[in-house]
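>>> Give the three-dimensional model of this entry:
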Amino acid sequence: MKMNPYLSFDGSCEEAFKTYAKVLGGEIVAMLPYKDMPMENNFPPEWGKKIAHARLIFGDNVLMASDASPERYKPMEGVSVTLNIPEPAEAERVFDALADDGKVDMALDETFWAHKFGVLVDRFGTRWMVNCEKPR
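Down below sits the predicted model:
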C-alpha cells in the first residue's frame, strides 16, 4: 500500500506543479485540463484551462492535485506535505526554493532529531515540512 497526497488549488495548479517538478526534480506525467474531461460541459467555460487532475512523480513519490472551483476551494489546513531529505545541503536548497514568495513558519535549523527541519507555506498555499533527520 502507498499513500499519495492530493492537493487542491484555487486555480494555480499548473503553475504550482511546474514549480514543484523543477524544485523536486520530478516529472509531470498528467496535467489534464477541465476542457478535456468527458463532462466538460458541467464546468464554466472560463474553467477550461484549469486543471482537473495533475500527477507528479519524483523519486518513488507521487503528488497529485487539481484546481477546485471557487465555491469548493478551501485553503490547506491541519496537514503538511513532509519531505524527508537525506542531505542537509539539499534540504536547504529545497526549503529555500519552496519558501520563495511564501511564508516561513519555522526557519530551517537543527533540532534534537534533525540536522535540518523547517516549516513553510509556499506561494501556492501548500504547507511543507522539510526534514533532514540525524542518524539514529
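
>>> From now on I want contacts and neighbour counts done on CA atoms only, so please keep to that.
Will do.

>>> My guess is residue 115 contacts residue 132. True?
Yes. A contact is recorded between residue 115 and residue 132 when judged using C-alpha atoms under 8 Å, the distance being 5.6 Å.

>>> Confirm residue 15 sits in a strand?
No. Inclusion of residue 15 in a strand is not indicated when DSSP: H, G, I helix; E, B strand; the rest coil is applied; the result is helix.

>>> rewinding a little: any residues in contact with both of residue 115 and residue 132?
Common contact partners of residue 115 and residue 132 (C-alpha atoms under 8 Å, 6 or more residues apart in numbering): residue 88.

>>> More neighbours: which of these two?
A side-by-side neighbour count of residue 115 and residue 132, using other C-alpha atoms under 10 Å, places residue 132 first with 25 against 18.

>>> Here is the second sequence; please produce its structure so I can put it next to the first one:
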Amino acid sequence: MASINPYLIFNGNCEEAFLFYQSVFGGEFPYLGKFKDMPPAEGNPVLSEADGNKIMHVTLPIGYGSVLMGSDSNSASGEVAFGQNVSLSINAKSKEEADKLFNGLSTEGTVTMPMNQTFWGAYFGMFVDKFGINWMMNFDENEK
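Predicted structure coming up:
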C-alpha cells in the first residue's frame, strides 16, 4: 500500500521548523543533510556559506508509517512563494493524541477551528502553525 509523505519547502528556516516538529512528535531524524554535504558535480552552482548551511533534505518519522520531509530553498532555486493550497491531515488514534498533537503543533500559530465534535461524527480541528503550514486534526471513534 502506498503512503503519502508530505514534503515541505522553507525559505531558510527548515531546520528550525523540523526541530519544532520533532519536539511535538518525538523521534529522531534518520537523515538530515545540508547543501554543503552534496558531492561536487559539474553544473552545480557554487553555494555561499549561508546557502551551504541550509537543509537539503530532512526526514522525520511521525508515526503509523508516515514520514514528514522537508528542504530549504537556496539562491539557486529561488525564494519559495507560500500559498494556502496545501494542508496536512493527521488521523489520530485517540482523542487524547489528537489534543496533544493539536495543542503542540498550534503553539504560536493560529487556530482556525478548535477541536470539537463535528456533524460527521469525528473529533476535528484546524490551524495554521507558526511556520504558515495548514493542518487538519481528526479522530474518528467509529473508524475500523
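
>>> What is the aligned counterpart of residue 27 of structure 2 in structure 1?
Residue 27 of structure 2 maps onto residue 26 in structure 1 when the alignment is built from TM-score structural alignment.

>>> Distance of that match relative to residue 33 of structure 1?
In this view, residue 26 of structure 1 and residue 33 of structure 1 are 20 Å apart by C-alpha to C-alpha, to the nearest Å.

>>> thinking again about what came up before, my guess is the match of residue 27 of structure 2 meets residue 61, correct?
No. In this structure, residue 26 of structure 1 sits apart from residue 61 without contact. The criterion is C-alpha under 8 Å, and the distance is 9.1 Å.

>>> The two: who's more crowded?
Set side by side, residue 26 of structure 1 and residue 61 show more neighbours around residue 26, with 20 against 13, by other C-alpha under 10 Å.

>>> Quick check: chain neighbours aside, which residue is closest to the more buried one?
What sits nearest to residue 26 of structure 1 in space, not counting adjacent residues and going by C-alpha to C-alpha, 6 or more residues apart in numbering, is residue 58, at 4.0 Å.

>>> Please tell me how far the alignment partner in structure 2 of that neighbour sits from residue 5 of structure 2.
Residue 58 of structure 1 maps onto residue 62 of structure 2 when the alignment is built from TM-score structural alignment. Taking C-alpha to C-alpha as the measure, residue 62 of structure 2 and residue 5 of structure 2 are separated by 10 Å.

>>> and if you look at residue 91 of structure 2?
For residue 91 of structure 2, the distance to residue 5 of structure 2 equals 14 Å [C-alpha to C-alpha].

>>> Residue 70 of structure 2 now?
When distances are taken as C-alpha to C-alpha, residue 70 of structure 2 and residue 5 of structure 2 turn out to be 10 Å apart.

>>> which of these two has more neighbours?
Between residue 70 of structure 2 and residue 5, residue 70 has the larger neighbour count (other C-alpha under 10 Å), namely 22 against 15.
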